[in-house]
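>>> have a look at this fold, sequence not included:
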């Protein structure tokens, strides 16, 4: 052990033994634990959920994977974002556009705060599930709104939130 000098409240210098250094870190650095769930090629062994880690949840409500190549227009800001890839939710697209959107349930569709009005392109969306209808009813949300966390666009959409 090494010795170090310390000054107490009265101004006296005292000698004390220094504490030994901390042992080496045995846990992986923050954020790397979820990588352990991936295969050597960096893919999840089963579908990746909206939280970005392998969660076992299907990528769509019905377990289908759909490639999207569409454009989402946000009103009244007029911002447009192009989606390309697999299974992006409308909630993720809204956040990617830099627009604030409420979601208190971790994108599980339980809080119904991410309700958006579909202005154009609603006919390309799958119909509401029973679960979505129950959630909106329980939370007293306008039945005409759709939950952004439950929608995975496959065609061009124009959407508006009442709080933008």
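Here it is on my side, so go on. What you see is a predicted model, and the numbers here were worked out from it, not measured in a lab.

>>> CA only for contacts and neighbour counts going forward, please
Will do.

>>> list the contacts of residue 81.
The neighbourhood of residue 81, defined by Cα atoms under 8 Å, 6 or more residues apart in numbering, consists of 71, 72, 73, 93, 97.

>>> among these, who's most crowded?
Neighbour counts for the contacts of residue 81 peak at residue 72, which has 23 neighbours (criterion: other Cα atoms under 10 Å).

>>> quick one: residues contacting it.
Counting by Cα under 8 Å, 6+ apart, residue 72 makes contact with 80, 81, 82, 83, 93, 156, 157, 158, 159.

>>> which SSE is the fifth one in?
Here residue 93 sits within helix 90-96, counting by DSSP states H and E.

>>> restrict the contacts of residue 72 to the buried ones and give me that as a PyMOL selection.
This is the PyMOL syntax for the buried subset of the contacts of residue 72, where burial follows 16 or more other Cα atoms under 10 Å:
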select buried, resi 80+83+93+156+157+158+159
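
>>> comparison target, given below:
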């Protein structure tokens, strides 16, 4: 899998999966939004910049920023807003 401190975005990049990340993974652009298909209940709630961005843009509950969530067992994501 990945290092404990890696984000889903980091893991995707290392695996060659293209996920936009205009701000470099700093939770300011929202381009790395992914849809959580499984494991949402195991993720911590949004906070900080991710929470603000999600509220401003009206994200659905299953939409999270790949740069702000950590890979966990059972987590299944798909790229958002292609």
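Sure, I can see it. Every value quoted in this text rests on a predicted model; they were computed, and no experiment measured them.

>>> for the aligned partner of residue 41 of the second structure in the first structure, give its distance to residue 92 of the first structure.
Superposed on the first structure with TM-score structural alignment, residue 41 of the second structure falls opposite residue 123. Taking Cα to Cα, to the nearest Å as the measure, residue 123 of the first structure falls 21 Å from residue 92 of the first structure.

>>> one more: residue 119 of the first structure?
The spacing between residue 119 of the first structure and residue 92 of the first structure, counted by Cα to Cα, is 18 Å.

>>> what about whatever residue of the second structure lines up with residue 151 of the first structure, neighbour count?
Residue 151 of the first structure maps onto residue 69 in the second structure, with residues paired by TM-score structural alignment. By other Cα under 10 Å, the residues close to residue 69 of the second structure number 18.

>>> isn't residue 69 of the second structure right up against residue 42?
No: between residue 69 of the second structure and residue 42 there is no contact under Cα atoms under 8 Å: 10.7 Å.

>>> for residue 54 of the second structure, give me its contacts.
Listed by Cα under 8 Å, 6+ apart, the contact set of residue 54 of the second structure reads residue 64.

>>> if I look at it, how far off is residue 79 of the second structure?
Remark: distance between residue 54 of the second structure and residue 79 of the second structure (Cα to Cα) = 16 Å.

>>> and for residue 36 of the second structure?
Remark: distance between residue 36 of the second structure and residue 79 of the second structure (Cα to Cα) = 9 Å.

>>> tell me the centre residue of the second structure?
In the second structure, the C-alpha nearest the mean C-alpha coordinate belongs to residue 66, at 1.8 Å (Cα atoms, centre = their mean).

>>> and that residue, how far from residue 20 of the second structure?
Residue 66 of the second structure sits 10 Å away from residue 20 of the second structure, going by Cα to Cα.

>>> spit out the residues that contact those two alike.
Residues touching both residue 66 of the second structure and residue 20 (Cα under 8 Å, 6+ apart): residue 32.

>>> which residue, neighbours along the chain excluded, lies closest to residue 50 of the second structure?
Leaving out its chain neighbours, the residue that sits closest to residue 50 of the second structure by Cα to Cα, 6 or more residues apart in numbering is residue 27, at 5.9 Å.
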